[in-house]
Structures are given as structure tokens and as C-alpha cells.
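>>> Structure, please.
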Amino acid sequence: MSEPEFNFADALREVAQARNINELALIQAFEESLAQAYTRNVEPDKRIEVHLDPASGELEVLVVREVVEVIEDEHLQISLADALELDSGVELGMEMEFPVDREKFSRIALQAAKQTLTQKMRETERNVVFNEYKDREGQVLTAQVVRSDNKGNWFVELGAGEAILPPREQIPGEKLTPGNRVKIYLKEVRKTPKGPTILASRADERLLDYLLRQEIPEVANGIVEIKAISREAGQRSKVAVFSHNSNVDPIGACIGHRGNRIQAVTGELGRERVDVILWDANLRDFIRNALSPAKVGLIEVLPDRQEATVTVTPDQLSLAIGKGGQNVRLAAKLTGFKIDLRETAAISDLDAAMQQALQDEQEGRDGDVAQSAFDALFKDSKSVAVATPEDIGEQ
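So this is what the prediction gives:
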């Protein structure tokens, strides 16, 4: 075919650049689309090949025919005599390519090719988006809020793709506005018949972990380690930290001067309250710290059952439970232990039992006295709140 009036290669190149698609892959899709459309609408049951020169833009459509001794079907095969006129080296059984007359390009074929190419372009774009963001699962990205739907979902623009923030992954009470830029945790990327679905989250605890690393140098360089996080998005979170340097206070490092570091974190989360507590290898001390700001009493730990029973005096009961049970729920999630809070009014007996337990532990005794005191306290106590590590996910 002669030089085309319209340069398909240049047009496809512009489309590939605009949509971030591989140019050669798009040209191949164009060739396949045109061949399928031409076969279906112009010469059914023929073997058609289409070639587009990326450099010159020259488009060539060929029909492949087999050389036979006698013409059996003028549309499918060509005689040896006619073939020899074109190429002296032709032999029986060989296949030859013959250009198609441009007049045979019908509008129907071109329209069908356009439709097929559009579909292939969409598939290619979807694969590009899937491959780009599948590798970025688990990362925190900055996205632009674009729109919402009547189901309460928000959609954010990531650049090459759009992610969905379903209600369960949003910060309750947070007002998102189209055009605003927010940080999101890229939770999952999966393929669907309608293209890739990118699931984003602002409620995931790993977003909080990222923000802490961004705002606190001691966390970023590993001096302060984040041991555990429990979170009820938009309301309250607990973060357990530990310092690998005895000269660095992990809680002070996270809070910063006049709270400037932790405020930078909470500011990104809609002023969500973040409690920073000290992690401890001793389970009793860790559970005690996790229940702060409440001051609790004696703690009985059953490691094999991942359960802990905690005594609490009436004046500390509301703090230990928290609003709607939030404090004890977060503590259970943070420590990984089911926590059973038990109220006791025997403050003096409780203090004595605690002191005895600490003394027995320090001196390496079996702690029979402390256990007896503990049992005595629980004889008249009652369970007032029970929380498990799974409770947060049910809220």
C-alpha cells in the first residue's frame, strides 16, 4: 500500500503517551483488531495479516493464500503458474501474502476495528494500573479526593488509577471534600471483570504507624520501636513503644516538645486521640500500662489461655473501662489478651496484696501469700467488663 493520508503510528504514539500505555503493545493491539475486523466483515474465513510500520506509519493489509497446482478456490488459493509470475522461487504448498485493495476497506470494518481497539486499550490500561499499584500494596500514598456515591463510598485519585474508600475504611466523622489531598493506606489491589479495584483506607492502624515514623526521627531510625498499635479510627488509639537506648525516653520522644510531634500525627487523623504507653516484656506490667490512665490493682495472667484478670477500685473503674468500653477494648487489642476487669472495694487489702506479690516476685518465692490474697479479693468481687483482642473489629 502507498503512504497513507493518515499516520496511524503517530496517532497511536500520542495515545500511548497520554494514557501511559506501551507503544509497541498498542500497535500490536491495533494490528490484531484491524485483522479481526477485516476478516469478519470483508473476507470471512481468510487469514489476514496487518502490519503497521512504527517509523513510517505505513499500513499494510495482506491476505495469505496457499500455492496449488490447480486453482480450486480463487478466493483462497493461487495457482502455481500465477505465483511463478510474481516469484520464481515459489513452490507448491507455500504460502504467499497478497496486498488487499484499499477499496475493500469498508466503513464497517474500520468501525469494528475501532471498537475492538478501544476494548483492547481499556484492557491494556487496566493491566497497567493493576501492575503499577499491585506492587505498592501496603504503602501509604497521598491522594486527591474526587467524588462520593450514594452508598457512602469516597473515591480518590492516585495518578494512574482511582481508589475506593468504603465507609468501613473511612475515619468516622471526617468530612472529605473533593479537591482535598489526604494520605491513604493502600490496602488491596485486585482484578475484577470491570477492571482493577484499588481498596484504600484511612482507618487502618498501619496508616498511624506510617505517620509516627514520618514525624518521629527516633522511630524512623529504630532507636524507638513501635511494638503494637490498637486503633478505633477517629476516636482513640493506643501505641506501645520501647526504647533500645536507655538514654532515650520512648514516650517523650513520641510526644515531642509540648506535644508537637504527636499533634502532627493526630492532625492528619482528624484529631484522633493517640495514647503512647510503655511496652514491657513483663506481661503484668504491659497490661497495667495498656489500661492507663486508669490505675489498676492486682493482675492475674494466664499466658496459655491469653487471659488476664485485673482488679480495679471503684474510683478507677470508669477510667479503666473507658467511654463505651473503649479503654479496655484498646488495651485487649494492644496486649493480645482477653481482659476481665473485676471491681473490689477493699482498697487497703488490695494495696497489701500488690505489695506482697511484688516482694514475692523480687525474692523469687512461689507467691502463695499473694495468691491467697488475690483469691480473697476475688471472693467478693464481680466482673464488670470483659474485652477480647477481637472486639475492636466488631465495632
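>>> hey, let's count contacts and neighbours off CA atoms from now on
OK.
>>> what's the spacing between E43 and V61?
Distance, E43 to V61, by CA to CA, to the nearest Å: 12 Å.
>>> Who has more neighbours out of the two?
More crowded of E43 and V61, by other CA atoms under 10 Å: V61, with 21 against 14.
>>> wait, doesn't the more buried one sit right on E49?
Yes. Shown here, V61 and E49 form a contact pair, counting by CA atoms under 8 Å, at 5.9 Å.
>>> Need the residues touching each of the two.
The contact sets of V61 and E49 overlap at A35 (CA atoms under 8 Å, 6 or more residues apart in numbering).
>>> right, and V146 touches E157 too?
Yes. Using CA under 8 Å, V146 makes contact with E157 at a distance of 6.5 Å.
>>> element containing V386?
strand 382-387 (DSSP states H and E).
>>> List the buried residues of that strand.
By 16 or more other CA atoms under 10 Å, the buried positions in strand 382-387 come out as A385, V386, A387.
>>> ditto for stretch 192-201
For stretch 192-201, using 16+ other CA under 10 Å, the buried residues are P196, T197, I198, L199, A200, S201.
>>> repeat for stretch 233-248
Neighbour-count burial for stretch 233-248 flags A233, G234, Q235, R236, S237, K238, V239, A240, V241, F242, S243 (criterion: 16+ other CA under 10 Å).
>>> returning to that earlier point: including distance to E218, could the buried residues of strand 382-387 go into CSV?
Output for the buried residues of strand 382-387, formatted as CSV (distance: CA to CA, whole Å):
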residue, distance to E218
A385, 36
V386, 35
A387, 32
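>>> Next, the second sequence, to be compared with the first:
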Amino acid sequence: MSKEVLSVVEIMSNEKGVDEEIIFDAIETALAMATVKNYDDKYDVRVEINRHTGDYKTFRRWLVIEDDVAIEGEPEMFLRMMDATDIDPHIQPDEYIEEEIESIEFGRIGAQTAKQIIIQKVREAERRKMVEDYQPRVGEILTGQVKRIDRGDVILDMGDNVDAIIPRSELVGRETFRMGDRVRAFLQAVDFRPRGPQLFMSRACKEMLIELFKIEVPEIGDDLIDVMAAARDVGFRAKIAVRANDPRLDPIGACVGMRGGRVQAVTNELNGERIDIIQWDANDAQFVINAMAPAEITSIMVDEDRHEMDLAVEDEQLSLAIGKGGQNIRLASELTGWELNVMSKTAMQEKHNTEASKQIDLFVAHLEVDEELAEVLVNEGFTTLEEVAYVPTAEMLEIDGFDEDLVNELKQRAKDALLTLAIVNEEKTALAEPADDLLALEGMTVDLAKTLAGQGVVTQEDLAELGTDELLELVSLPEQAAAELIMKARAPWFE
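Reported below is the predicted structural model:
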């Protein structure tokens, strides 16, 4: 029988390509199950096969438990410490007492039971091996053959009995495949499912676009060109930002290729998706200007605090800058990471004039200066009383016509005005009474409600109409907490 055991292990290991130890474990489990059926279903049995000779021994075993522990399950499988120490004085709880019993012959075990266990063990080993083989390849583009279409999802045969799935949502536009078609996709994850590990792939992610360029443009693979960012409107248009590590190299030209061959190869793979190749720039404003191509930006205003930029274009280029359905501005925003607002040159000038007028009125009212001086401050970039009060004196002295006496006077008036406004706000906060629905809102405190009421946010509806950034300007809260508070205030809208 020992030769028969070794023969089965060798044959199964070679056929399935799995480690012999896994086959040994499967046979031990099968022999143990057959032994239990042969003796008593209440036995706990362990079989041990000698890996070199194929001989095996069978043991009945009992789990050792404390004397006062209640037995759950079959009492015949447990042994209390008082009895176990009579057999082995050194035994400890949760260890096993074993007694060798007669082994059944390998040829007498139920063939079906042994077969099922071995097949199960082999499948588990194959699944583990698949994970080990494919986990390091997550992030690569792989090729498979269409095996079937399941409710729009494409199932690929990757070879060696390995299947991958491209969910319908991860396909490019309206592309369709037929049985046997060869398909390239980006491996996103290897995951375990009830029927074993599964490869999850995508053709719609931006990583697919980046990896295709790495394949088509050797300079990227050689680290002469870096892909800095990418954005996609899947199936329609994409933008990819690149930079050259060698100043003598044109990164856009290299990615376009001779007669557009390289970028065209990527476009063809993505079912005709149009691709804009953008020159990356360390200067955020210049990067945004590049990303807005083909529209030409005439002026740009940057708001660092809000992480926003206002872009102005010639009136006749407004529709081009926005793009069909807002496509161009949306992709440029995703590519650069900035919130972008595009408007015509006329509208930008009107907005600038309106904001400048408000700032001039602010300085006239609180600094007690004439409009001409207030306009000089605005033109020099001052927008708030805080800036006038706390910008270094040396910087203000650089303004044409400003001397030290004038600068000191303006700074003192700004500080006095800020103090007065703070006192007024404190009085408003102390006098303001928040509405009952604002006080009753989950997560709201009395102090927070009074602070909001002092800022004019009196009711739950007032709070619901605020954006997260607007709320953070009024009170000091973590951004996540502010967003959750606003969503709770908006709950009645959805009801």
C-alpha cells in the first residue's frame, strides 16, 4: 500500500502542477474520514503518512480541556485534565492525547470520498497558485480571449483555467466583443469569490491609458519621459500630461510619434477615444493653461484658499473652452486637480470690476480713506482688512506714493476696524437666538448653533443652503464634520 500511496501522490502532483505536500494532506484527510466511518462517527482521527516510504499510521485523539469547562459537542472527543494527566503528566489544555489504532487499507477507502477531497485540495492549491502568480501583475495590461458575455460583462480566458472579468461599467463606450476575440485590459485586482479567485480588469480606468502609452512610447519605459497625470471621458476624449527628464527631448512629439502613429495606436485600442497630450508644468497656472487646450486663456485669477482658478477666454472661444457637455473644462479640472471656472473675457472683467468695487467700498468705509486711495490698495492686490493690518510695512512702502507715516496710519486704522468688527460680531452672537430646528439637529451643539445664528445662519434650512467651504468660513470644524452636518440639515430635502 505504501507504494500505491506514493504513486498516487506523484501522478496527481505532476498532472495538476501542485506541491506533493498538498496531495499528501488530501490523502491523509481522506483516510481519516474513511476511518471515522469505519469505526465510529464520534471519533476524532488523525492519519500520518511517511513522506519517504508511503507508510502511514492512524491515531484516535482527544482534545484536553480544563476540569471545569462545559463540554460542547460530542463528549467522546474530549478528555478532562484529571484523566489526561494520568496518560501524560506534561499535557496542557488545548493539546491532544493520541492513541494509535489499526489503519484501514488505502484500497478500501471510499473512492468517491478520496477523489472529492483530493480534487477540493487541488483546486484550493490551484487558486492559491493563481493568486501568487497574478498578484504581482496587478497594474499591468494583460491579454485574454473572450470566453463568454454575461449580462454585458466580458469573461476572458487567460489560459491555464484562469478566468478574468471586465464588468460592463469598465468597458470603453459601446464597444462589443464576440466569442474568441482577443482583448487587452488593465488588471485592477485579484480577489477571492465563492468559486475561487477572480481577476478584475478594466478598459475604462485612466491607468489603462497610461499603460498603453508606456507600451507605445519607449521613452516612457526608459524614464526619459514621465506621465504626470491623466483624465478620461471614457470612449470620447482624454487628456494626459507628460514631462521630459531630458531638456533636449520634446515629450509631446515623442508621444504623438511619427505622423501621429503612437497616439493613433492608443486611440485605436480605446475604440477611437480622442487624446490630448498636454505639457506638464510645475507652475500650476501654466499647467492649467496648457490643460485647457485647444482654448486659449487670456487671463487667469488664482484663489489658493479655495483651490480654484477663474479662467477668461475670448467671447468667441467660450464654447470651445467649456467643450461639449462641459467635457473640456471637466477633464482639465480632473487633470490638474484644480476647480476651474471658465468665463468670457467680458464676464471676467465684469466680475473683477464688481469684486473690486466691493473691496473699494470696504476700504472707504472702514479705513476712512477716499476712493482714489482705496482703489490704489485694490490695484496692489489688497482684498481684506487683515492684509492691510498685517502685511509687512516694507512691502507697503514699495507702493508708489506711500510713505512710512501713511502706511502706519493705514495699518492702525485697519487694526481698529478689525477690533470693532470683532466686538460687533460677538454682540451679534450673544444676542442671536438659533431656531429650534437648528438646535435639534443631530451633531449640533448650543455654542455652535449660537455662533451660526450670529453669522445669520438661524434655521436648519439656512444651514442646508450652505456649501462646506462656506460653513468652514463661519466656524472652526473639521471638513468631514462640516460636510456631514450640512447633509443632515439637507435630509428633509430628500424626504
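>>> Tell me roughly how far the lengthiest strand in the second structure lies from the first structure on average.
The longest strand of the second structure (DSSP state E) is strand 182-193. On superposition with the first structure, the mean distance recorded for strand 182-193 of the second structure (mean CA distance after the TM-score superposition for the first structure) is 1.9 Å.
>>> Just name whatever secondary elements that strand is in contact with.
For strand 182-193 of the second structure, the elements it packs on are strand 141-150, strand 196-202, helix 206-216, judged by 3 or more CA pairs under 8 Å, 6 or more residues apart in numbering; DSSP states H and E.
>>> in the first structure, what residues pair with that strand?
With TM-score structural alignment applied, strand 182-193 of the second structure matches the range 181-192 in the first structure.
>>> what does that stretch rub up against?
130, 133-134, 136-145, 196-202, 204, 206-207, 268.
>>> Could you pick out the buried ones from those residues?
Buried among the contacts of stretch 181-192 of the first structure by 16+ other CA under 10 Å: 130, 133-134, 136-138, 140, 143-145, 196-202, 204, 206-207.
>>> so can I have TSV of the buried residues of stretch 192-201 of the first structure showing distance to G325 of the first structure?
Converted to TSV, those look like this (distance: CA to CA, whole Å):
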residue	distance to G325 of the first structure
P196	39
T197	35
I198	33
L199	30
A200	28
S201	24
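>>> What are the buried residues along stretch 333-342 of the second structure?
Buried, per 16+ other CA under 10 Å, within stretch 333-342 of the second structure: S333, E334, L335, T336, W338, E339, L340, N341, V342.
>>> And the furthest pair within those residues?
Farthest pair in those (CA to CA) is L335 and V342. Separation: 15.5 Å.
>>> which residue in the second structure lines up with I27 of the first structure?
By TM-score structural alignment, I27 of the first structure lines up with F24 in the second structure.
>>> What's the local residue count around that match?
F24 of the second structure has 24 neighbouring residues, counting by other CA under 10 Å.
>>> How about E175 of the second structure?
Around E175 of the second structure there are 10 residues (other CA under 10 Å).
>>> Distance check, the residue nearest the centre of the first structure against Q359 of the first structure.
In the first structure, the centroid-proximal residue (CA atoms, centre = their mean) is K187; its distance is 1.6 Å. Between K187 of the first structure and Q359 of the first structure the distance is 48 Å, computed by CA to CA.
>>> so where is stretch 361-372 of the second structure in the first structure?
Going by TM-score structural alignment, stretch 361-372 of the second structure sits over no part of the first structure.
>>> residues of that stretch that come out buried?
Under 16+ other CA under 10 Å, the buried positions of stretch 361-372 of the second structure are D361, L362, F363, V364, H366, L367.
>>> Can you tell me which of these is closest to A430 of the second structure?
Nearest member of these to A430 of the second structure, counting by CA to CA, is H366, at 23.2 Å.
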